[in-house]
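In: Provide a 3D model corresponding to the input given below.
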Amino acid sequence: MIELGPLVLMRPWWLAALPVLALATVLALRRADGLGAWRQVVDAELFAVLRRLGHVIEARPDPRPRWLGGAAALLSFGLAGPATRNADAPAFRNLDAVMILLDLSPSITEGGSLGAAQAAVSRVIDRHGTRPVALAVFASESFLVSVPVEDPEPLQSAIAVLDAGTMPVAGSRPDRALAMARDALRDAAAERPDVVLVSDGGAVGPEAQAIARDMAADGIRLSAVFVAPGAPPYGAPPPDRAALAALVAVGGGRLVEAGDTAALEALLQDRTGAGLAETARRTLLFEDHGRLLVALAFAAMLPLFRRRKAP
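Out: Prediction:
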């Protein structure tokens, strides 16, 4: 699924047919100018001379390749599943939610890597599919920014305004953020949930590992995005990538770098689109306009089947 502003392509692989259709249409047009058969049996230079002398009666170009090419392109786009979000869609509760925990401790906000952390969170949200996503931020305390929602726009807006003054407290307690995520997902009875910790790994210790072990026992997978601060402020816990790696090993997830776009996009892809829940949810969350385009494509082909008059 690909999002293009308000428009969503639910089956974008059908667009791969467009270049082939364009090439086939161009080749057909070159042979459908009404003189294609003569061009095959008459030398090109001789044909040009005959045309210059007025001995060639220009035939009417065959419009069928244009009709067929346009209809096929419309059919391809319709099969790609252009859709818009259904404003009247029901709200889901017990589905495979994703909870993102964003580190806003001083080592991130004052260390010059807040922008990288925001970009990483935004990328993960862009690739979440139709899974509901929740967002929480933490320093020495944790705060829930948004409950799980299917529409990414409110989350993207919230991420964009985060800064060094967002948190009312300093410090860094990722274990408290993990505990909040565990309790929230337990209460929601979420199906196959994911937690993504976006942090520099500072202050990740035995407490966080114990909570990650509890989460894994509950079926909650924990992954992490490592954000390396450029210049950690004085007194802040140093970045610790190894601690994050050990944490996700316990939590059953993966560790990726904040600057690795491909890895960020693939972080949750193994669960995105899996199972019947995803298919049913797409049907309810989106209005698929592809059926209308497919119908128009077949309507555009109707003139190609009209009976020709006998000469």
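In: for the rest of this, base every contact and every neighbour count on C-alpha atoms.
Out: Fine.
In: buried ones in the longest strand along the chain, by neighbour count?
Out: Across the chain, the longest stretch assigned as strand under DSSP state E is strand 142-149. Within strand 142-149, the residues scored as buried using 16 or more other CA atoms under 10 Å are 142, 144, 146-149.
In: for that strand, packing partners?
Out: strand 133-138, helix 174-188 (3 or more CA pairs under 8 Å, 6 or more residues apart in numbering; DSSP states H and E).
In: let's see that with 7 Å instead.
Out: The contact analysis (3 or more CA pairs under 7 Å, 6 or more residues apart in numbering; DSSP states H and E) places strand 142-149 against strand 133-138.
In: from the chain's centroid, how far away is the strand it packs on?
Out: Relative to the centre of its chain, strand 133-138 is centred 19 Å away, using CA atoms, centre = their mean, to the nearest Å.
In: quick check: closest non-adjacent residue to the residue nearest to the spatial centre of the chain.
Out: Closest to where the C-alpha atoms of the chain average out (CA atoms, centre = their mean) is residue 127, at 3.7 Å. Nearest residue to residue 127 in three dimensions, chain neighbours excluded: residue 265, at 5.8 Å (CA to CA, 6 or more residues apart in numbering).
In: quick one more, to check against the first:
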Amino acid sequence: MSGFLLLRPAWLLALIPVLTLAVFALRRNRRGAWTAVTDPALIPVLLQLGWLRNSAGNRVMLLPFIAAGVTALALSGPAVPQAGRTELRALDPLVLMLDLSPSVVSEARNLSDLQAAAAGLISAAAGRPVGMMLYTADAWLASAPTTDSDTLLSLIGVLDRETAPIAGSRPDIALAMARDLFSTADGEGHSLPGGVDLVLVTDGGGSGPRATEEAARLAHDGARVWGLALTPAAAAPAQDAAGLAAIARAGGGESYAFADISGLSTAITRARSAKLAREDVAGAGMRDLGPWLLVLALACLFPLFLRWR
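Out: Just a heads-up that it's a prediction; the model follows:
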């Protein structure tokens, strides 16, 4: 389940003492404390009379520890996104930053890969608004964030080598423009609840210290920068893939190969969900399953109130 997360994961540490005490109690009381001072020949008779615990009694003895473990899991806040809740999705868009530099658009295969990657990321957005930027030696906002996927797919379908008026590859300019467009208005580093995700779909051309610095600034503002690496053209420098990975790391994300679009989409969803869990608005978009686990913990305690022969 891609949206599953723990709202309060620190509570999982409580499982360590619970498990330790359960193992200690089980070893100490396999047949009751009386076995240490009872003649072994009498033990079968005492078991038959019910004066010593049998294996069923040992299982019952573990129920409080099982209940305590389930309670710790409940307090950790396992949660899933609430179906039909779109309020938080609208707050933090996914922005595709498409590289239209000559090393990409001059080869039909790379241009097709770029279009396919953008279409795949839009499909995986699951109702989250998606914006689109284009860049070469300059950057342009091709589409403001929208949930109208048909419009975005139409824009992607007409991209070609004539789309950008100038040549070059400056991801640093594109990232700086994205920071101006999608940062919070107060300028104090306050980020949106889930954080904006920006995906550089590129062969890595133009990667360098400036782009890395811009990615770090975006991360400081609460955004995350990801990379989707197209296969470099023959004329592209070999170090470009490493440069794209450095940009993504500085931006709080990761870089993925074109063949792993699904892995990138899953990583984006998990990172956004984890950030939402740390915000005050987490309960507005997530369903906490902890109360249901508490019902299971109570069910584990019920047999303790039965009379065992």
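In: what's the TM-score for these two chains?
Out: Laid over one another, the chains give 0.56 as their TM-score (TM-score structural alignment, normalised by the length of the second structure), with 195 aligned residues with a CA RMSD of 3.2 Å.
In: that older thread, regarding the residue nearest to residue 127 of the first structure, what is its secondary structure?
Out: helix (DSSP: H, G, I helix; E, B strand; the rest coil).
In: any idea how far it is from residue 205 of the first structure?
Out: 28 Å (CA to CA, to the nearest Å).
In: do residue 159 of the first structure as well
Out: 27 Å.
In: and if you look at residue 121 of the first structure?
Out: For residue 121 of the first structure, the distance to residue 205 of the first structure - CA to CA - is 23 Å.
In: who has more neighbours out of these two?
Out: Neighbours per residue, other CA atoms under 10 Å: of residue 121 of the first structure and residue 205, the larger number sits with residue 121, 24 against 16.
In: in the second structure, where's the longest helix?
Out: Criterion DSSP state H: the longest helix present in the second structure is helix 55-75.
In: how about residue 6 of the second structure, what's its match in the first structure?
Out: Correspondence of residue 6 of the second structure to the first structure, assessed by TM-score structural alignment: none assigned.
In: so residue 6 of the second structure touches residue 81, yeah?
Out: No - if you go by CA atoms under 7 Å, residue 6 of the second structure and residue 81 don't touch, sitting 11.5 Å apart.
In: higher neighbour count, those two?
Out: Legend: neighbour count by other CA under 10 Å for residue 6 of the second structure and residue 81, higher for residue 6 (23 against 20).
In: read off where the strand or helix carrying residue 44 of the second structure ends up in the first structure.
Out: Element membership for residue 44 of the second structure, per DSSP states H and E: helix 43-49. Following TM-score structural alignment, helix 43-49 of the second structure has no partner segment in the first structure.
In: buried ones in that helix?
Out: Residues of helix 43-49 of the second structure classed as buried by neighbour count (16+ other CA under 10 Å): residue 43.
In: same deal with stretch 37-50 of the first structure?
Out: Buried-residue list, stretch 37-50 of the first structure, by 16+ other CA under 10 Å: residue 47.
In: what of stretch 168-183 of the second structure?
Out: With burial defined by 16+ other CA under 10 Å, the residues of stretch 168-183 of the second structure counted as buried are 168-179, 182-183.
In: which bit of the first structure covers that stretch?
Out: Stretch 168-183 of the second structure corresponds to residues 171-186 of the first structure when matched by TM-score structural alignment.
In: re earlier: output the contacting helices and strands for the longest helix of the second structure.
Out: helix 15-28, helix 290-301.
In: that helix to helix 290-301, inter-axis angle?
Out: 170 degrees (axes from the mean of the first three to the mean of the last three CA atoms, to 10 degrees).
In: residue in the second structure paired with residue 223 of the first structure?
Out: Taking TM-score structural alignment, residue 223 of the first structure has residue 226 as its aligned residue in the second structure.
In: just checking, its match touches residue 250?
Out: No - the pair residue 226 of the second structure / residue 250 is not scored as a contact, 9.6 Å apart, by CA under 7 Å.
In: so where does the closest residue to residue 118 of the first structure other than its chain neighbours fall, helix or strand?
Out: Nearest residue to residue 118 of the first structure, sequence neighbours excluded (CA to CA, 6+ apart): residue 159, at 6.3 Å. Taking DSSP H and E as the definition, residue 159 of the first structure sits inside helix 153-160.
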